[in-house]
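Enquirer: My questions concern the predicted model and sequence given below.
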Amino acid sequence: MSLWTPGGEHPVDRDRDAGSSPGTSGPADAGGPDILAGLSEEQRAEFDRLSPEDQEQAKLMIAQMAESRRQVLSTPAAVVIGNHAMGLYELAAIHLGAEQPQLEEAKLAIDALAALLDAVDGHLGEDGDTMRDALAQIQLAFVQIRAGLEGEQQGPPTDQPEG
C-alpha cells in the first residue's frame, strides 16, 4: 500500500511483519489474544454479547484498524498532510465541476486548503511548492467560473437597439 503525493507515491507498509503478506489474514492473526486489550469495560461487555461469527468479524476489523494505524505512524506527517491538502483541492474541483457549480462549497474547500498551506508553510518541501501551484490554479478556476455564472445571470445587454 502507498500514499500518493504530488512528489510521487510513498510506501506505508515498511514495518509489516515478515510473516504477514498482503492478501492473507495476517492482521487478524497478528493481533492475537491482545487484540481486545484496548477495549474499555463497556466495549468488552458489548463484544461479549456478540455471536461468535460477529466476534470474529469485530476482531478482524480491530486488527485492520490497528494495521492502518501502524501504517500511518510509519508515514511522515508531511506526506499525510499533503494527501489531505490534495483532498481539499479535489473537493473544490468537484464542486466547481458540477453541472451547476456549487461556489460556496468550493470556496470553503479552497479557503481550507489555503489556510492549511499557510499553517505548514516551509514544512512540505517541494511538495509544498506543487500544492501552492495547485491552489493558485483552483483559485483561478473559481474566479473564472464565478465570472461566467454572473455573466449568465445578467443576460444579454438590454440597451442595444433591436434589429
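Expert: In hand now; what should we look at? Numbers count the residues shown, from 1 in each chain.

Enquirer: contacts, neighbours, all on C-alpha from now
Expert: Noted.

Enquirer: quick one: E67 and Q153, what's the gap?
Expert: Counting by CA to CA, to the nearest Å, the gap from E67 to Q153 is 52 Å.

Enquirer: swap in G87?
Expert: Relative to Q153, G87 is positioned 31 Å away (CA to CA).

Enquirer: Between the two, tell me which one has more neighbours.
Expert: In this view G87 and Q153 are compared by other CA atoms under 10 Å, and G87 has more residues nearby, 14 against 9.

Enquirer: adding another structure so you can compare the two:
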Amino acid sequence: MNSAPNEDNIEPEVAESLEAVAEARQRLAEVPAEMVISNHAMGLYELAAIHLTSSPPDLIESALAIDALACLVEGLQERLGENFEVLKDALANIRLAFVQVKNSL
C-alpha cells in the first residue's frame, strides 16, 4: 500500500502550488549565485538600517545584521563579482551609521 502522492490524488490547488514552486526553483537555478548572494547581502544591509532607524534604535539586532553582511562581503570578496565594490561600500556606510547612532545615545 503506497500512500505517496501522485497526480491522481493531489488536490488541484496543491498541484498548482507544487508547479509554481518547481517553476520558481528553475528560475532561481538560472540566476548566477553571486547575484542571489548579493541580493541577500543587500537585504542584510536593509535589515541593519531598519533596526538603526527604529525608535529606539535596536543596536543588538542591527549589529547582528551588520556582522552577517560583513561575513559575506569580507569572506567572499571578489567572488561576489561586479557587486563586490558596491557591497563593500554599503558595509562601510552601515558601519559608520551604526557608530554614529550608538554615539548619539
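Expert: Perfect, I can see it now. Because the structure is predicted, anything quoted here is derived from the model rather than measured.

Enquirer: E99 of the first structure: what secondary structure?
Expert: Here E99 of the first structure is recorded as coil under DSSP: H, G, I helix; E, B strand; the rest coil.

Enquirer: Quick one: map it onto the second structure.
Expert: Using TM-score structural alignment, the equivalent of E99 of the first structure in the second structure is S55.

Enquirer: and its match, how many neighbours does it have?
Expert: S55 of the second structure, neighbours per other CA under 10 Å, totals 8.

Enquirer: ok, now H51 of the second structure?
Expert: H51 of the second structure has 19 neighbours, counted by other CA under 10 Å.

Enquirer: what's the average distance of the helix or strand harbouring it to the first structure?
Expert: Per DSSP states H and E: H51 of the second structure is located in helix 33-53. Helix 33-53 of the second structure differs from its equivalent in the first structure by a mean of 0.4 Å after superposition (mean CA distance after the TM-score superposition for the first structure).

Enquirer: helix or strand right after that helix?
Expert: Next in sequence after helix 33-53 of the second structure, counting helices and strands by DSSP H and E, comes helix 59-76.

Enquirer: Could you pull out the buried residues of that following helix?
Expert: Buried positions in helix 59-76 of the second structure, judged by neighbour count with 16 or more other CA atoms under 10 Å: L59, S62, A63, A65, I66, D67, A68, L69, A70, L72, V73.

Enquirer: Just want to check the distance between the spatially most central residue of the second structure and N9 of the second structure.
Expert: Residue closest to the mean C-alpha point of the second structure, counted by CA atoms, centre = their mean, is H40 at 2.4 Å. Distance, H40 of the second structure to N9 of the second structure, by CA to CA: 37 Å.

Enquirer: Also S55 of the second structure?
Expert: Distance of S55 of the second structure to N9 of the second structure, given as CA to CA: 51 Å.

Enquirer: what do you get for L105 of the second structure?
Expert: For L105 of the second structure, the distance to N9 of the second structure (CA to CA) stands at 60 Å.

Enquirer: The helix or strand encompassing D89 of the second structure maps to which residues in the first structure?
Expert: In this structure, D89 of the second structure sits in helix 84-104 according to DSSP H and E. Mapped onto the first structure using TM-score structural alignment, helix 84-104 of the second structure spans residues 128-148.
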